[in-house]
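*Asks:* sequence? don't have it. structure:
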């Protein structure tokens, strides 16, 4: 008899079994990840958090400028709609008066009976008087025809105005939808920045320039705000000192009175909170601050950074003078007011108030002189 051989056990180290074990382990790991119990994302260093937050703020500010532009366009569209609607109402009032007059003429003719003119002449006791009356009636008829023509013209005008108002209303709705999209982008970027900053201690945040006493607000009313803490109160105190007419020691004089007025206004707003979409007097975004400063100097600037850079004459970095507007990033999404000695005053982002800063802290994109 042939000896019964015991089946040889395959070692776990062989290829097929090893592959099966690998697949099983991979499946278990995948299941763990899908169950939400996977490894936490790697801890970022302070420098990595700073880089990510700075990028988010840059993107949020670019969206803010788009929001500001859309808001400006929506305001203009709403104003045009109001003007057109007022004009339609005025023309409808005049049309109703003209219609009433025509109605009176028609009623009078109906009451007169409308006899054939030849028969009226034959029955008249005074043919000469009748002929004079007929001539008058003919002239009255001409005036009536002209009145009818005016009514028709007014109707056409009103229809044209209503059509234009309809187009403007469609434009306004489009702008409002655009505002909503930009607002969503802004709040999303700022929420992400807040979450990243929440990983850091106050000391770490202060290390890369975030104000220790400020917290990034939620922006419930369509804007993002910064609550003023002890650090901001100290900044406001120093701002009052800097706003003194004597100006800070070592400051460079502005080239003219308007530039000086804009710079003085900016110094007076140091410590004011950043609120996206705000133009003062108590809170600002970057282009809102530059617009408000020059408004105080008697110069009307456009609302957005994209328009402000073209509002005056371009100057090179080496030609900068106090009062010049300095712009940053390739998308021209940030602006500050140059105050001399390589410094500017600007509204940085939702985690810092209006402050004095070197123009080297961001990628320089150009400068404009508006005064």
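*Replies:* All right, it came through fine. Because the structure is predicted, anything quoted here is derived from the model rather than measured.

*Asks:* contacts, neighbours, all on C-alpha from now
*Replies:* Fine.

*Asks:* Tell me which stretches of the protein form helices.
*Replies:* For the chain, the helices defined by DSSP state H occupy 15-34, 46-112, 117-123, 127-197, 202-207, 230-242, 257-268, 286-296, 305-308.

*Asks:* Measure how the fourth one sits relative to helix 46-112, angle-wise.
*Replies:* Read that as helix 127-197. Going by axes from the mean of the first three to the mean of the last three C-alpha atoms, to 10 degrees, helix 127-197 is angled at 170 degrees with respect to helix 46-112.

*Asks:* which helices and strands sit right next to helix 127-197?
*Replies:* Helix 127-197 sits against helix 46-112, helix 117-123, with contacts defined as 3 or more C-alpha pairs under 8 Å, 6 or more residues apart in numbering; DSSP states H and E.

*Asks:* quick one, the first one and helix 286-296 angle?
*Replies:* In terms of direction (the same axes, to 10 degrees), helix 46-112 departs from helix 286-296 by 60 degrees.

*Asks:* Please compute how far helix 46-112 lies from its chain's middle.
*Replies:* 16 Å (C-alpha atoms, centre = their mean, to the nearest Å).

*Asks:* and residue 148, how many neighbours?
*Replies:* By other C-alpha atoms under 10 Å, the residues close to residue 148 number 16.

*Asks:* hold the first one in mind and look at this next one:
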């Protein structure tokens, strides 16, 4: 009797243990997904990461702007101190020349006195054939001696003054060296923050970057601010200058005419109007009359954040012109683009 055995079936593709693992994994994933809250309809998965990146970029730009204004302040003091050092060094050179002239004059007087006074005056008087002439010469020598004493006092005074000038010049040079070192540290701080912001920007997609560049905060005040006319002719000239700079690039530490940072732009605009205002945004806050935001007029300086680390110029219609940050040119923005801390009318 023949034996009947069931033939061994060859496993079909997808029915072996790898497939069973896949099925189990999918089931586990499904169970885990069931425990998580469902994503809102229409939500884009990259919205939150992009928002976090933009928030970090904005924070870095703000920190860089604070560091830039500190850099500008140190740079301004350094420039003034350089002039003081140059003037002090010129004073030392003039003082040294005066001391040299007095020394030469004293040397000439001393030589003449020595040549004329080698013999005792009484003996000379007895031996001379012309006593009257000798007495005239003796009176002259006496005047020379008196003049020599005066020059000696002048020389001593000039030497003391020269030493004081040298000490002051040395002190200013030491201050200048300290400021220059501080300038390098602050420059490095700004560069590090801007480099970090660039790295974060590179993580955004082209669409996200375009959305960021085109973003404008809403103007909470609209066009109902103050008067439409500038408060003075110089304010009108400053507004014309700042409008002419729209489109020029931002560059930290720059004050025109080819590129600007925020306070460099406003300082440059008022310079074109023949008015000098300080270099930093913090100092510009105190560079005129404080007015309420509701009374802002074209040409007024609008200071932002509690530390006044950003400044713009109000140009009317609820708009300011400012130099925002690296990569963004000088542009118009709503006056309420960020918290306003002060409005100053130079």
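*Replies:* Alright, I've got the coordinates. Remember, predicted model here, so these are calculated numbers, not experimental data.

*Asks:* Minimum distance to residue 197 of structure 1: which of the helices and strands packed on helix 127-197 of structure 1 has it?
*Replies:* helix 46-112 (7.3 Å; C-alpha to C-alpha).

*Asks:* Compare the closest one with structure 2 and give me the mean distance after superposition.
*Replies:* In this overlay with structure 2, the average offset of helix 46-112 of structure 1 from its partner residues is 1.2 Å by mean C-alpha distance after the TM-score superposition for structure 1.

*Asks:* picking up where we left off before, format the helices of structure 1 as CSV; extra columns: distance to residue 278 of structure 1.
*Replies:* Supplementary listing: the helices of structure 1 in CSV, determined by distance: least, C-alpha to C-alpha, whole Å:
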stretch, distance to residue 278 of structure 1
helix 15-34, 43
helix 46-112, 9
helix 117-123, 76
helix 127-197, 13
helix 202-207, 25
helix 230-242, 18
helix 257-268, 15
helix 286-296, 6
helix 305-308, 14
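
*Asks:* Deepest-packed of the ones you listed, please.
*Replies:* Of these, the one with the most neighbours on average (mean count of other C-alpha atoms under 10 Å) is helix 286-296, at a mean of 26.

*Asks:* returning to that earlier point: of the helices of structure 1, which approaches residue 362 of structure 1 most closely?
*Replies:* Per C-alpha to C-alpha, nearest to residue 362 of structure 1 of the helices of structure 1: helix 46-112, 10.0 Å.

*Asks:* and residue 365 of structure 1, what pairs with it in structure 2?
*Replies:* Applying TM-score structural alignment, one finds that residue 365 of structure 1 aligns to residue 341 in structure 2.

*Asks:* how near is the most centrally placed residue in structure 1 to residue 127 of structure 1?
*Replies:* Central residue check for structure 1 by C-alpha atoms, centre = their mean: the C-alpha nearest the mean position is that of residue 68, 2.1 Å away. Separation of residue 68 of structure 1 from residue 127 of structure 1 (C-alpha to C-alpha, to the nearest Å): 79 Å.

*Asks:* repeat for residue 346 of structure 1
*Replies:* Computed as C-alpha to C-alpha, the residue 346 of structure 1 to residue 127 of structure 1 distance reads 92 Å.

*Asks:* And residue 292 of structure 1, by the same measure?
*Replies:* Taken as C-alpha to C-alpha, the span from residue 292 of structure 1 to residue 127 of structure 1 is 82 Å.

*Asks:* How about residue 175 of structure 1?
*Replies:* For residue 175 of structure 1, the distance to residue 127 of structure 1 - C-alpha to C-alpha - is 71 Å.

*Asks:* same thing with residue 288 of structure 1?
*Replies:* 83 Å.

*Asks:* now swap in residue 356 of structure 1 and tell me
*Replies:* Applying C-alpha to C-alpha to residue 356 of structure 1 and residue 127 of structure 1 gives a distance of 98 Å.
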